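Asker: I need the structure of the sequence given here:
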Amino acid sequence: MAYLALYRKWRPRTFSEVVGQKHISIPLQRAIEQDRLAHAYLFSGPRGTGKTSMAKILAKAVNCLHPNGANPCNECQSCREINEGASLDVYEIDAASNRGIEEIRALKESVRTLPAVSRKKVYIIDEVHMLTKEAFNALLKTLEEPPAHVLFILATTEPEKIPLTILSRCQRYEFHRISVADIRDHLLYIAKESGLPLTEDAADLIAVRADGGLRDALSLLDQCSSASESKVLDARAVYDLLGLTGKDRILDLSHHIFNGKSGETLSLFYSILQDGKEPAAVLRDLLEHFRNLMICKINPKAPELTQYGSQVETLRSDASRLSEPYLDALFEALHAALSEAKRSSSPRLSAEMGLLHLCRIRGSQSLDSLAERVTQLEKELASLKKGRISMAPAQAPSASTIPVPPVFPQPVSQPVMKPMPQVPSPSFPEQRPPKTAGTPAAGPESRNFPKAPPVSKPSPIPAAPDPPTTAPGGPSVPAPAASNGAALINPSTYEDLWQKVLGYFMSIRRIDVYTCLRKSTLIYCTYTRAIVSAPQPFLVAAGNNKSYQKVAAEAFNKITGHPIEIHTVLKGSEEEASAYTLLKTAEAAPSPVTPQHPDPIPQKVEQNPYRPISREQISDKDRSDPSLNEALKIMADCDIYEKTNQ
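Answerer: Modelled structure (predicted):
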């Protein structure tokens, strides 16, 4: 007798033998027992999940002469003929090769005749989604109201291609992918019954590679059992027979990549190629490994991780140490390398370059790598704030936590951490650059320190020192030069002074500066420096514009006789809190400074010749102006000004 493939030999013959589809077999059995069968069924789902087998079991169950409950007996003449494919009343039609309207017309003619020997004529149409549009239209009426002796069973892997008019006429059952555990147990059962020396690790590996299809799993088992020369069919034999890379070598390859060891990575890659593996296949196995690492971070007990066998703990340990952004960067880079290797004229070269790029991911400027390093730096700063890290210089953050990766490889003799002295860090005061010009520089980069701006140089301490420019716990606020001109202006005059400054902007027709600063508030002012608070970030950016600051200094000079430079901060920010703290400190000074100018606001500013109005207040005469109408169409809801009669 000719040899039968395992998936044909072990095809299920009763409802109870169908693996992993109890949500379908149980309702069908109840419908048979209660005599409530529908006239048309649609079985849909992935390949190898039991659709055609379930259809044959249903055909036997409705025609069995001696049923065992709802299950067919598989011993009567009707069951034997259906099992052998020789029944005159059960038609198996392949819609992929019989997809035209002529075949459907022949089917409609056959439906009218009574069954030859069975109770029902059963039509099993496999891959029904391959029928043409005309064939579906011809089948509609027959499928909706077939004769009482006819049962239609449609099977497909792509139900979305079937017209809704067909779907609405059928009872639909969706077949699920079979779980790894169910496939493994079934493989071990078949191997035991067939005398195959299959180990549990090999069964796990085959079950994972089958991707939910039991027929694929049985085909892989059949292939491995016939090609294996060893007495035991273990995981290593399955790896060799299926052309896969062993998990131990994949783990070693990934460890070299994580450690950035390019030489070791290429050496192991060449060793794998010597065993007959294709470059693209190695990258594909490595890509699946990175995917399993991501799955392990989410669910360390995922069923597909059983293919690692005794090395699953190594996988879990790697997943716990690797960050998600880093894994994302690895997966994306490897996916691009695999795509390039598939379409490249030199797959090995593309695979080598892809692996070298993976070794450099941690030092690259990709977004995922930068995100990982920023996250690590934030953790370091949080630990420093909580005082859980010693303040000793020897425990400064390592180079891997500083997000300044080199774009190109640096020479070995060049120190990578040379820019570190220029990084301001409140936790390491000894690393700050020296403030005296006579201190010798620590390296070539330090020779520019004597040319630093005058703010960093020490200045003589005046008789009446200014208040400190840094609030406790807040950011630094630019401080005026220590001179008599830096005396604090009386805060009670700030509102009047600021209104006159805004009026000056309008008097010189600088409406843009007025619009930007009119919502700001003067919160600190000396005769050299003023700090204003703005309610929105874009107003802060505009207020600190050099041209706007120049106009503001001109306005202060016109009013107070001093070119006061303004600095804009965001309302509610730490800078604003520092300015208020600075103001309170200045007011509480033991020797308050009196302004040199007898009148803080000595000059009278020309009254603003413009007044703000709304769109509704525009006169009819002005509305008739076509230029104004066109301007109003494209203008945003901003301030509109009208010249007064003065």
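Asker: rest of the way, CA atoms for contacts and neighbours
Answerer: Fine.
Asker: list the contacts for the residue at minimal distance from the centre of the chain?
Answerer: Geometric centre of the chain, nearest residue: residue 328, 7.6 Å, by Cα atoms, centre = their mean. In this structure, residue 328 makes contact with residue 368, judged by Cα atoms under 8 Å, 6 or more residues apart in numbering.
Asker: before we go on, could you also do this sequence so I can check it against the first one:
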Amino acid sequence: MAYIALYRKWRPKTFEDVVGQRQITETLQKAIDTDKVAHAYLFSGPRGTGKTSTAKIFARAMNCVHGPTSHPCNTCDVCRHILAGESLDVIEIDAASNRSIEDIRNLRETIKFMPAEGRKKIYIIDEVHMLTTEAFNALLKTLEEPPAHVIFILATTEPEKIPMTILSRCQRYEFRRITSQDIAERILYIADKEHIDISKGAAHILSVQADGGMRDALSLLDQCVSNADGTIDETLVRNLLGLVGRDWLFSLADAVFSHKGDVIISAVDDIVRMGKEPRVILTELLEHLRALMLYQAAPESDTLSAYADSMKELAEQAGRVEPGQVFRILGVLQEALMTAKNSPAPRVAVEMGLLMASQGGSTSTHAVSDTSAGAAQIQALTDRVTRLEQALCQIRVPAGSTKKEREEIPLPDDEFSHSGDLPDEPYDDAGFFRTPPAGVSSVPPIQDKEPPPASVQPVSRDIPAAQASSASASPSPVPIPETASSRALPVPENYDAVWKQVCQILEKKKKMQVVSCIRLGRVLYIGETEVILVLKSAFMVKRANREDYYKYVDEALAGILGKGYHMRAYQEGDPELAGYEKKNSEITVTRSPASPEKTKSDTVSVSEEDAAMKSVAPGDIPAAARQVLDPLLEKLGDCHIYVETKK
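Answerer: Here you go, the predicted model:
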């Protein structure tokens, strides 16, 4: 009798024999037992996973003389005819060679005939995705409403090429890739029945090389049997399949971990002289590194059964290398393997990938970086920024220097001497002056510029009328008070000017939504900590009182009136405004510079405190003040500077 290949001899004959597809076989068995069999099925999945075998088992289950049954006997005449491929009721069609519309028309003509010996006429169309568009269209109506005695089983490895009109008419079952453990167990079972002596390690290598296909695994086993004189061990399997040895993998991995480029090149030369493909080096080394990674994460994993005879060596090597280094090398070698598969000189790509992995390279020809290298770069940048901040804190700017002179001042460390590392302006995101380094004065800046036109008079406490009239000749912005208790509160006549300055500051910061909301508002009252704004629209009031609006207004008020101010908006006619209007009338009496009675008391008050506000020339400002605050004046523009002196 002629020799039969193992994958044909051991083709599954029952649903229980199908390896790794239990979720499908159990569902089909229940459908048969409950008489809920559909008229069309689609079996899809990778090659060698049992699609056609399951279709033939299903055909025997439906036509067995003891059925329909989920356990066909495989001994009756119907089952034997189907097993031998002689049944007239089970028609296998290869769609790769019968793909035209004429073939489908012939099928439509034959399905109307009743089964010859069974209950159902079953059409198994293999590689159905190869049919032409016209053939699919011709099959649509027949597939949707076939005769009661017909069942269609479509099998394909590429379901995405099948039209949705066909998919929607079938019950779809997705066959999974079989795990290497299941394949290895099946190989050992068949080897035992066939009296083949094979080691567990060799069975595991065959299962891995089968790439999820049972048929491929049995074909490889057949190849090993025909070339073996005795036991099929790992060495025989590796030699037949062109794989490298385990000892060689351990030594190559050590060379990569130890950055020994000469050992790596010598190892590649040895493998190439043995007639093996250079890409095999990367494939095998990736599998070995995966074993190291799994051992570090889960030493008891069943996946490591292939290393049963060398588990001690694996444990020692896994203990000598950090997990992060394994991850980095895996990333580099995977990218190198992709390059080698498409490269006209794969050996160059292999050698380059191995050397990059050994030298700590984190990128490949496709500029792909791994996670650990990216983390190292981030840490290096963080350290550099820290050193830059420390260097900035040590800078001392000479008094009276111009902006150009300040830009030319060298940093303490040449590493940061290029201008791109220095901030252009000493302001934060909100537009306010950053906290100066330790030891540097925070006195407000001085600027030699003409005063800008403004309608707000500088007010400090309550100045006499004569002094206020002289100040009106050269108006300037409202000065910033030191504390809340000694704040210089503007008189109601200056409220509009204060609000214009607030809007100007917000415009400079490009907060146009906030400006459009508050621009038409009227300031009713300015107290020690609050600014009351009146708006005509309830919608505008609601928006102005939102935190993302009023926080910018409060920042602008802090730059004009001092810190601690909070803006609150009310709608025109709100009853609460009456109380603020009363306060405003009282302020008009107590703060008005035109009141003769107030003038005298104010003069005495200032005299008693021995304090006065006077305008000073730029040359009279201390050098320490100019040193730090020149940049601030460049930001604020033209203004008057007032210095309070106490005797």
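Asker: Can you calculate the TM-score here?
Answerer: Here the superposed chains carry a TM-score of 0.61, computed using TM-score structural alignment, normalised by the length of the first structure; 470 aligned residues with a Cα RMSD of 4.9 Å.
Asker: where does the residue nearest to the centre of the first structure fall, helix, sheet strand or coil?
Answerer: Remark: residue 328 of the first structure carries the secondary structure label helix [criterion: DSSP: H, G, I helix; E, B strand; the rest coil].
Asker: Could you report the distance from the closest residue to residue 144 of the second structure other than its chain neighbours to residue 88 of the second structure?
Answerer: Counting by Cα to Cα, 6 or more residues apart in numbering, residue 169 is the residue found nearest to residue 144 of the second structure once chain neighbours are left out, at 5.9 Å. When distance is defined by Cα to Cα, to the nearest Å, residue 169 of the second structure is 25 Å away from residue 88 of the second structure.
Asker: Same check on residue 511 of the second structure?
Answerer: Spatial separation of residue 511 of the second structure from residue 88 of the second structure under the definition Cα to Cα is 83 Å.
Asker: just checking, the residue nearest to residue 144 of the second structure touches residue 145?
Answerer: No. No contact is recorded between residue 169 of the second structure and residue 145 when judged using Cα atoms under 8 Å, the distance being 9.3 Å.
Asker: related to what we said a few turns ago, count of residues packed around the residue nearest to residue 144 of the second structure?
Answerer: A count of neighbours around residue 169 of the second structure, defined by other Cα atoms under 10 Å, yields 17.
Asker: next one: the one 10 residues further on
Answerer: Counted by other Cα under 10 Å, the residues lying close to residue 179 of the second structure total 17.
Asker: OK, contacts around the closest residue to it other than its chain neighbours?
Answerer: Leaving aside its chain neighbours, residue 179 of the second structure sits nearest to residue 212 (5.9 Å; criterion: Cα to Cα, 6+ apart). Taking Cα under 8 Å, 6+ apart as the criterion, residue 212 of the second structure is in contact with 46, 48, 49, 177, 178, 179, 180, 183.
Asker: run the last query once more with 6 Å
Answerer: Residue 212 of the second structure is in contact with 177, 178, 179, counting by Cα atoms under 6 Å, 6 or more residues apart in numbering.
Asker: what about it, which SS state?
Answerer: Three-state assignment for residue 212 of the second structure (three-state DSSP): coil.
Asker: Just give me the match in the first structure for it.
Answerer: Mapped onto the first structure by TM-score structural alignment, residue 212 of the second structure lines up with residue 212.
Asker: Next one: that match from residue 22 of the first structure, what distance?
Answerer: Distance, residue 212 of the first structure to residue 22 of the first structure, using Cα to Cα: 15 Å.
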